[in-house]
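Peer 1: have a look; sequence and predicted model below, questions after that.
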Amino acid sequence: MNKYTLRSLIFLFSVLSLNCIQSGAYAQRKITGFELEADPLAYILKGYSLHAGITYGSFRTSMGTFAIQQPDMFSGNEAFSVYHSGFDLKTDYLFGRIAGWHSGLQISYAKEKVELKSDPDQQLIWGLNIGARVGYRWMFGNVATNYKGFYLNPWAALIYSPNAADIVAGTEKYKQKSFSIFPAVHVGWRF
């Protein structure tokens, strides 16, 4: 991806995020909750996941870090081992409620460490990814306490990687996908 494309994508996401922040829903400038969450599947897949978020008006914004050892069946070529890691920023519209449906945008800067299983030589693919997401938040706290406590947040995103690359190692070829669907189930705590 050239520097102009990268700048354009960052600018687009920034404008959309700032639009959410300055919308009528945020006019009160009141943060209504702080949340920490993680994806347990990331730990099962030899990785990690930790995200911190705030809710304000009808919106939620979070920042986080993540990593997974990509299962072979998703890599497109089982001859390769792929470890995906990075950090992200997400902004969601909550449709006027803390609990229930949400949809939004995300941007991540990530690295794929790709290696041919028969050869320990690694190659790195760095890139900016953008996506649209939708999910549902099950809040186990009660309304009177603003849903403080445990929650589940299953969601899925359609991710676009504008700088998808190919790696050739020996006679094998790894082709990074331009579009992918990423499902997750985050568990969290609302303070």
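Peer 2: Received it, and whenever you're ready, just let me know what you need. Residues are numbered from 1 along each chain as shown.

Peer 1: all contacts plus neighbour counts: C-alpha atoms, from now on.
Peer 2: Noted.

Peer 1: mind listing residues that contact the longest helix along the chain?
Peer 2: Across the chain, the longest stretch assigned as helix under DSSP state H is helix 3-21. Helix 3-21 has contacts (CA atoms under 8 Å, 6 or more residues apart in numbering) with 26, 59, 91, 105, 107, 128, 130.

Peer 1: I'd say the first one and residue 32 touch.
Peer 2: No: contact between residue 26 and residue 32 fails when scored by CA atoms under 8 Å: they sit 10.6 Å apart.

Peer 1: returning to that earlier point: so for the longest helix of the chain, what gets flagged as buried?
Peer 2: 6, 9, 13, 17, 20, 21 (16 or more other CA atoms under 10 Å).

Peer 1: try stretch 149-165
Peer 2: Those would be 150-164, for stretch 149-165 by 16+ other CA under 10 Å.

Peer 1: and the two most separated of the buried residues of helix 3-21?
Peer 2: 6 and 21 (22.5 Å; CA to CA).

Peer 1: how close does residue 140 get to residue 31?
Peer 2: 20 Å (CA to CA, to the nearest Å).

Peer 1: same check on residue 122?
Peer 2: 44 Å.

Peer 1: so which elements touch the helix or strand in which residue 54 is found?
Peer 2: In the assignment (DSSP states H and E), residue 54 maps to strand 48-56. When contacts are defined as 3 or more CA pairs under 8 Å, 6 or more residues apart in numbering; DSSP states H and E, strand 48-56 packs onto strand 31-38, helix 40-44, strand 59-70.

Peer 1: comparison target, given below:
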Amino acid sequence: MKILRSLITVLPFLLASQASAESSRIQWDVEVDPIAYAMQGFSVHLGLSPAYGRWDLGVYGMKLPSDVVDNDNFEASFRGAGVKWDLKRADERGWFLGIEGGWSEQKFVHIPSSEELKLNEYSYGVRGGYRFIISSVTITPWLGLGYSPNTDNIVIAGDELKRSRYTVFPTVHIGYLF
């Protein structure tokens, strides 16, 4: 519920910042990340594209696969919300480059002891990709490079989980243009 309230609070400011001097029509879209759903998660994004920019407000979460968790004694998952802004072509298709920022609640479970730790983390980064459009359906592979300044290794029951402040996030979004 906190995530939804935050998105509702931020949306009017994002809309107002893009409304000035934009003469072309505004394009709306909705996207999902099927990879998140395959990883026991979710991902829904609302896009707003006046002229050559695109705002994206999203909520997401997933369980991390064991091969990306540094220590087999841990399970890791997260859920959060974020905002992205991309520089793109006016017709919505082709290459884009953008910036992103977000908040997430990270959850770590130490399997042998069943102890659990939840942390709030913030991140920001850059992203780029290519958007294909077939009729009104979008297919958008993209790569994000992120930094989380408050990420540190964690220790539960004497086991350490090493975590990097830097992330590489490749994915594909599938969406619909309205």
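Peer 2: Done, it's in. Here the structure is a predicted model, which is why all the values come from computation and not from measurement.

Peer 1: start and end residues in the second structure for the strand holding residue 54 of the first structure, please.
Peer 2: Counting by TM-score structural alignment, strand 48-56 of the first structure pairs with residues 42-50 of the second structure.

Peer 1: have a look at how far, on average, that stretch is from the first structure.
Peer 2: Averaged over the aligned pairs, stretch 42-50 of the second structure sits 0.6 Å from the first structure after superposition, using mean CA distance after the TM-score superposition for the first structure.

Peer 1: the nearest residue to residue 173 of the first structure once chain neighbours are set aside: neighbour count?
Peer 2: Nearest non-adjacent residue to residue 173 of the first structure, counting by CA to CA, 6 or more residues apart in numbering: residue 167, 5.7 Å away. Neighbouring residues of residue 167 of the first structure were enumerated by other CA atoms under 10 Å; the total is 16.

Peer 1: show me what counts as buried in stretch 179-191 of the first structure.
Peer 2: In stretch 179-191 of the first structure, counting by 16+ other CA under 10 Å, buried: 184, 185, 186, 187, 188, 189, 190.

Peer 1: still on that earlier bit, need the residues touching each of residue 26 and residue 32 of the first structure.
Peer 2: Listed contacts common to residue 26 of the first structure and residue 32 are 56, 57; contacts here mean CA under 8 Å, 6+ apart.

Peer 1: give me the outermost residue of the second structure relative to its centroid.
Peer 2: residue 158 (31.6 Å; CA atoms, centre = their mean).

Peer 1: find the residue at the geometric middle of the second structure.
Peer 2: Closest-to-mean residue, the second structure, CA atoms, centre = their mean: residue 82 / 5.7 Å.

Peer 1: for residue 97 of the first structure, helix, strand, or coil?
Peer 2: coil (DSSP: H, G, I helix; E, B strand; the rest coil).

Peer 1: contact partners for the residue lying closest to it once chain neighbours are set aside?
Peer 2: Distance criterion CA to CA, 6+ apart; nearest residue to residue 97 of the first structure, sequence neighbours excluded, is residue 58 at 6.6 Å. Contacts here follow CA under 8 Å, 6+ apart; on that basis residue 58 of the first structure touches 25, 26, 93, 94, 95, 96, 97, 98.

Peer 1: which one in the second structure is aligned with the third one?
Peer 2: When the structures are aligned by TM-score structural alignment, the residue of the second structure matched to residue 93 of the first structure is residue 87.
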